[in-house]
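In: Here is my input; please provide its structure:
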Amino acid sequence: MDSIAGSFISTPKIAFNAYTMSGGSYGHNQPLMFPYVLLNLGEGYDKTTGIFTAPVTGLYFFSAHICNANAEFMVISIFHEGNEVAKTTQYESSRDSCSSVNVPVMVNMGGKVSIKSYGASNLQADTKYRWPSFAGVLLHI
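Out: Predicted coordinates:
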């Protein structure tokens, strides 16, 4: 039994969850920053750039949550190493509303994952009800 137990590799604890309370207009392909960090196990998320850099190779799960403002579009994409891997569009003609997008991605050690706006977008955020966010977790190595 000891030989079987010794062959298992423990998955390191890597996870992050960051959000913003600042909205505004974004141009095409503009990075989104999430400066308020609730969790950063493994220290892979950089709040100054909005980029997650994988500390180890593995299967990760990423999630982003956005809100549109003033009956305008908010469109984002999750990028892995410059390639778009997920996208969501949020639009409500008469008020603000929110949307989320999730994606599993194989990321090599040092690989980068970020969120960028698509087209002209308008993000809604505030201190009480809307915290657009970006989160990720290592599922398996």
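In: drop to CA atoms for contacts and neighbour counts, all remaining ones
Out: Will do.
In: right, and Q30 touches S114 too?
Out: No - if you go by CA atoms under 8 Å, Q30 and S114 don't touch, sitting 10.4 Å apart.
In: The two - which one has more neighbours?
Out: S114 (23 against 16; other CA atoms under 10 Å).
In: With adjacent residues omitted, what lies nearest to that one?
Out: Computed as CA to CA, 6 or more residues apart in numbering, the closest residue to S114 that is not its neighbour in sequence is I51, at 4.8 Å.
In: Look up how far I9 lies from the one you found.
Out: 27 Å (CA to CA, to the nearest Å).
In: Looking at those two, which is more packed in?
Out: Applying other CA under 10 Å to I51 and I9 shows that I51 carries more neighbours, namely 22 against 9.
In: wait, what's in contact with that one?
Out: Contacts for I51 were tallied using CA atoms under 8 Å, 6 or more residues apart in numbering; they are 45, 112-115.
In: Second input sequence below; structure requested for side-by-side comparison:
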Amino acid sequence: MIDKIVAMQNKDDNKGRDRPAFTVSLTTREPTITGKVPIKFNNVILYRRGGYDPSTGYFTVPQTGLYHISATIMSRKGATFHASLDKNGQDIVLMYATKINGGNESTNIILELTKGNKVCVKHYGSGSEVIHGYGFCYFSGYYISK
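Out: A predicted model of the protein is given here:
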């Protein structure tokens, strides 16, 4: 439905096939992350028109416009995990997964992004924390319109 609305607004009939989009997950076991560094989501589920680099954890915006960005993190049982959604080195949204039975936190946001901007989910804690992998943590984004 969103594809049809966007196509009508843009007078475009490609039904979203050419829009940048990605979905990645973290499947490594329970990595310890130290410092304010990007989380490297290693499992690429969807990769359309480029942008996400699993070796760095960054989504580099391939086309200027509005984007829907979402992320879900999960802490290891008995621990907490702090993260942020970061755009060009600035924290946009803070996330906190509690230690209650592997707490999780999700965020969804619409951002105006310019080609070349860098977006990531990064660790926000002051020390080292363990994030729950096994496919429970996700990062995704897709182009909405100009």
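In: Work out the TM-score between the chains.
Out: Once the chains are overlaid, their TM-score stands at 0.84 when taken by TM-score structural alignment, normalised by the length of structure 1; 131 aligned residues with a CA RMSD of 1.8 Å.
In: Alignment lookup: the residue nearest to S114 of structure 1 to structure 2.
Out: Here I51 of structure 1 is matched to Y58 in structure 2, going by TM-score structural alignment.
In: what does C98 of structure 1 give?
Out: Per TM-score structural alignment, C98 of structure 1 is aligned with N104.
In: likewise P31 of structure 1?
Out: So P31 of structure 1 corresponds to P38, using TM-score structural alignment.
In: can you tell me which residues contact that match?
Out: So P38 of structure 2 contacts 56-58, 120-123 (CA under 8 Å, 6+ apart).
In: 7 Å instead?
Out: P38 of structure 2 makes contact with 57, 120-123, according to CA atoms under 7 Å, 6 or more residues apart in numbering.
In: Specify which member of those is nearest to C137 of structure 2.
Out: V121 (10.5 Å; CA to CA).
In: So that closest one is in contact with F41, correct?
Out: No - using CA atoms under 7 Å, V121 of structure 2 makes no contact with F41, being 9.1 Å away.
In: of the two, who's got more company?
Out: Applying other CA under 10 Å to V121 of structure 2 and F41 shows that V121 carries more neighbours, namely 29 against 26.
In: Verify the assumption that the more buried one is located in a strand.
Out: Yes - using DSSP: H, G, I helix; E, B strand; the rest coil, the assignment for V121 of structure 2 is a strand.
In: how near is the nearest residue to it once chain neighbours are set aside to D3 of structure 2?
Out: Of all residues not flanking V121 of structure 2 in the chain, L85 sits nearest, at 4.6 Å (CA to CA, 6+ apart). Distance, L85 of structure 2 to D3 of structure 2, by CA to CA: 25 Å.
In: for K87 of structure 2, same thing?
Out: From K87 of structure 2 to D3 of structure 2 the distance is 25 Å (CA to CA).
In: Give me the distance between stretch 53-61 of structure 1 and the centre of its chain.
Out: 13 Å (CA atoms, centre = their mean, to the nearest Å).
In: in that stretch, what's buried?
Out: For stretch 53-61 of structure 1, burial by neighbour count (16 or more other CA atoms under 10 Å) applies to 53-56, 58, 60-61.
In: Equivalent analysis for stretch 37-57 of structure 1, please.
Out: Quick answer for stretch 37-57 of structure 1 (16+ other CA under 10 Å): 37, 40, 42, 44-47, 50-56.
In: The closest residue to the match of P31 of structure 1 other than its chain neighbours: how many residues sit nearby?
Out: Nearest residue to P38 of structure 2, sequence neighbours excluded (CA to CA, 6+ apart): K122, at 3.9 Å. K122 of structure 2 has 24 neighbouring residues, counting by other CA under 10 Å.
In: show me what contacts the counterpart of F136 of structure 2 in structure 1?
Out: Using TM-score structural alignment as the criterion, F136 of structure 2 maps onto W131 of structure 1. Residues near W131 of structure 1 by CA under 7 Å, 6+ apart: 19-21, 125.
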